[in-house]
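Asker: got a predicted structure here, sequence first:
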Amino acid sequence: MKKLIIINGPNLNLLGVREPEIYGNLSFTEFLDEISSKFKDVTIDYFQSNIEGELINKLHEVGFSYDGIILNAAAYTHTSVGIGDAVSGIKTPVVEVHISNTFSREDFRHQSYIAPHTKGVIVGFGLQSYELAIQSFIPS
């Protein structure tokens, strides 16, 4: 059984209430229940923090023992060299995801300090971005 973890960054604890026109009406807890039942052969753990250092600590903690990490560092994607360095320093493959299409938003959101160190990047498919990332870790 594959063991994956979804790590979400700042403000993603507000999914379902924050800017529903961009992020939808579903809370991440509700969505996690849905995908856990959809991917029964995968263990999916979850961690969310609004604090950059906590995200880095979690990457260090799980970055050598999990089969995959799905990381939505949110706004830290565009500002955190530290998170990029943490991803670079671990062995577990990482897929960077974003709910919105970051390339259709403000110019500063077009830069990722994480992407150069990842297996891939999925942007703009809403919460389905996470499902696509999970599928990338499942052999066909």
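Answerer: Thanks, I have it.

Asker: from now on I want contacts and neighbour counts done on CA atoms only, so please keep to that.
Answerer: OK.

Asker: my guess is residue 87 contacts residue 96, does it?
Answerer: No: contact status for residue 87 versus residue 96: not in contact, 10.1 Å apart, counting by Cα atoms under 8 Å.

Asker: name the residues contacting each of the two.
Answerer: 114, 118 (Cα atoms under 8 Å, 6 or more residues apart in numbering).

Asker: tell me the buried residues in stretch 38-57?
Answerer: Within stretch 38-57, the residues scored as buried using 16 or more other Cα atoms under 10 Å are 42, 44, 48-50, 55-56.

Asker: distance between that stretch and the chain's centre?
Answerer: Here stretch 38-57 is found 8 Å from its chain centre; the criterion is Cα atoms, centre = their mean, to the nearest Å.

Asker: presented hereafter is structure B, for comparison with structure A:
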Amino acid sequence: MPTTIAVVHGPNLNLLGKREVGIYGGKTMEEINAEVASAARILGVDVEFYQSNSEGDLVTYIQNCVGRVAGIVINAGAYTHYSIAVRDALAAVKIPTAEVHISNIYQREPFRHTSVIAPVCVGQISGFGGYGYVLALQALVHGAE
């Protein structure tokens, strides 16, 4: 069984630390990735990181995870709320997936309260800032024990 967890960042997450800091905090995607990598070392797993603003590229990446990764941590950004393509890719690969949101999507605009990917994920972490990625990684690793 692979011991790699894929960490997938969707659209606009490459702008973390610069974009709407009051909502998403001041940490950059690279800083969050470094924290996840550090946690992965402690947990004894490898991580690989991927970011795209393109829905099709995210779908292709998810499909290419088959046979390579033991789990996926995904923040699909805005695609969370309407991308049936991302949802179907996650369902098709049957890889345990944890959904992450930096902000608490349930305290925001009503359209953000719906996640079309949640039904095909093992769980969702929302509102803990960048630390949510570490929590999701821990959940996937410990959930497999």
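Answerer: Everything's here; your move. Note that the structure is a prediction, hence the values are computed from the model and not measured.

Asker: turn the buried residues of stretch 38-57 of the first structure into TSV, including distance to residue 11 of the first structure.
Answerer: Listed next are those as TSV, based on distance: Cα to Cα, whole Å:
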residue	distance to residue 11 of the first structure
42	26
44	21
48	9
49	8
50	6
55	13
56	16
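
Asker: what's the farthest-apart pair in those residues?
Answerer: Of all pairs drawn from the buried residues of stretch 38-57 of the first structure, the one with the longest distance (Cα to Cα) is 42 and 50, at 26.1 Å.

Asker: and residue 56 of the first structure, what does it touch?
Answerer: With contacts defined as Cα under 8 Å, 6+ apart, the neighbours of residue 56 of the first structure are 82-83, 86.

Asker: outside of stretch 77-94 of the first structure itself, list whatever touches it.
Answerer: Under Cα under 8 Å, 6+ apart, the answer for stretch 77-94 of the first structure is 52, 55-56, 59-60, 62-71, 76, 108-115, 117-120.

Asker: hey, where'd the helices end up in the second structure?
Answerer: Using DSSP state H, the helices found in the second structure span residues 21-24, 29-43, 55-63, 84-93, 131-143.

Asker: and the angle for the fourth one with helix 55-63?
Answerer: If you take axes from the mean of the first three to the mean of the last three Cα atoms, to 10 degrees, helix 84-93 of the second structure sits at 10 degrees to helix 55-63.

Asker: residue range for helix 84-93 of the second structure in the first structure?
Answerer: Mapped onto the first structure using TM-score structural alignment, helix 84-93 of the second structure covers residues 81-90.

Asker: buried set for that stretch?
Answerer: Neighbour-count burial for stretch 81-90 of the first structure, counted by 16+ other Cα under 10 Å, picks out 82-84, 86-88, 90.

Asker: in PyMOL, select just the buried ones from the contacts of stretch 77-94 of the first structure.
Answerer: Per 16+ other Cα under 10 Å, the buried members of these correspond to this PyMOL selection:
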select buried, resi 55+56+59+60+62+63+66+67+68+69+70+71+76+109+112+113+114+115+117+118
